[in-house]
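Visitor: Any chance you can model this:
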Amino acid sequence: MKSFIFLFVVVLLSGCVSGLGASSDDWHQIGYQDGARGFNPRSYSQLGHINASEQTEYDEGYNEGIKYYCNPDYAYQIGLSGQDYLGVCDGMKQGQRFRMEWQRGWNAYQSSAM
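Guide: This next block holds a predicted model:
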């Protein structure tokens, strides 16, 4: 029984370790997901010291994701859902409109929570 538990733990841990490495396509997708969720970009140390081409893939994906996220037509719904806004759209062309719509949704979320 002990050997079965040990084997199970080893298999489980090896799956976790193999999930840490990512191909360039994965870094693009990770960046896109971070941007599309409105997260701040991950730092170099958070990315696990990836190489320059992987960093470029992450950055390109992140920029695509931020363009998707920062659509002011959806900002009200983001605020209404209770999602915090981290300021990632502030420097963009529609950034001010995004923040205003998000704030309007956030205010509605806050008043419904009371």
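Visitor: going forward, measure contacts between C-alpha atoms and count neighbours the same way
Guide: Will do.
Visitor: What is the distance between stretch 62-80 and the centre of its chain?
Guide: Here the centre of stretch 62-80 is set off from its chain's centre by 12 Å, with Cα atoms, centre = their mean, to the nearest Å.
Visitor: Next: stretch 17-26.
Guide: For stretch 17-26, the distance to the chain centre is 16 Å (Cα atoms, centre = their mean).
Visitor: ok, Y85 to S18 distance?
Guide: For Y85, the distance to S18 (Cα to Cα, to the nearest Å) stands at 33 Å.
Visitor: next up, for comparison:
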Amino acid sequence: MKGFKLVLLSVIPFLFACASGDEALAEKGDWEGIGYADGVKGRTQRSYSTLNELGAANMGAYEQGYSKGVAEFCNPNFAYQMGLSGVYYEGVCEGTKDGQKFRMEWQRGWNESNQLGY
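Guide: Sure, this is the predicted structure:
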């Protein structure tokens, strides 16, 4: 349980990174970092035109980072706590190896959160 809390606490800062962080990463040309940040937050993948609003986007690097981030986000061992904490799930884990288990655990936490009035 202690390890779970430690991992959860290390992920939380990524969940709340602001848009200015995206702008700073784009200025450095870190499109993989932008993709990773989106994926680890469970956001749906951005389009090329949306990324180009930040600068000359490198879609390949973005997609590579996004895949890494989604792989971390879709860990079913943390899905229940995410749902319980009110983290909205946009369906990014569908089609992954543990996608169904993730969704079921997230839904269980989400339902419990709503019943408890969090």
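Visitor: what's the TM-score here?
Guide: Superposed pair, TM-score by TM-score structural alignment, normalised by the length of the first structure: 0.75. Supporting alignment: 94 aligned residues with a Cα RMSD of 1.9 Å.
Visitor: coming back round to it: between Y85 and S18 of the first structure, which is the more surrounded one?
Guide: Looking at Y85 of the first structure and S18 with other Cα atoms under 10 Å, you find the greater number of neighbours at Y85, namely 18 against 9.
Visitor: How about the more buried one: what's its closest non-neighbour residue?
Guide: Closest residue to Y85 of the first structure apart from its sequence neighbours, by Cα to Cα, 6 or more residues apart in numbering: G38 at 7.1 Å.
Visitor: any idea what the one you found aligns with in the second structure?
Guide: Matched by TM-score structural alignment, G38 of the first structure corresponds to G42 in the second structure.
Visitor: and the gap between the residue nearest in space to the middle of the first structure and G15 of the first structure?
Guide: Centroid-nearest residue in the first structure: D34, 2.0 Å away (criterion: Cα atoms, centre = their mean). Using Cα to Cα, we find D34 of the first structure at a distance of 23 Å from G15 of the first structure.
Visitor: Could you do T56 of the first structure as well?
Guide: 26 Å.
Visitor: So which of the two has more stuff around it?
Guide: Counted by other Cα under 10 Å, T56 of the first structure and G15 do not tie: T56 has more neighbours, with 16 against 11.
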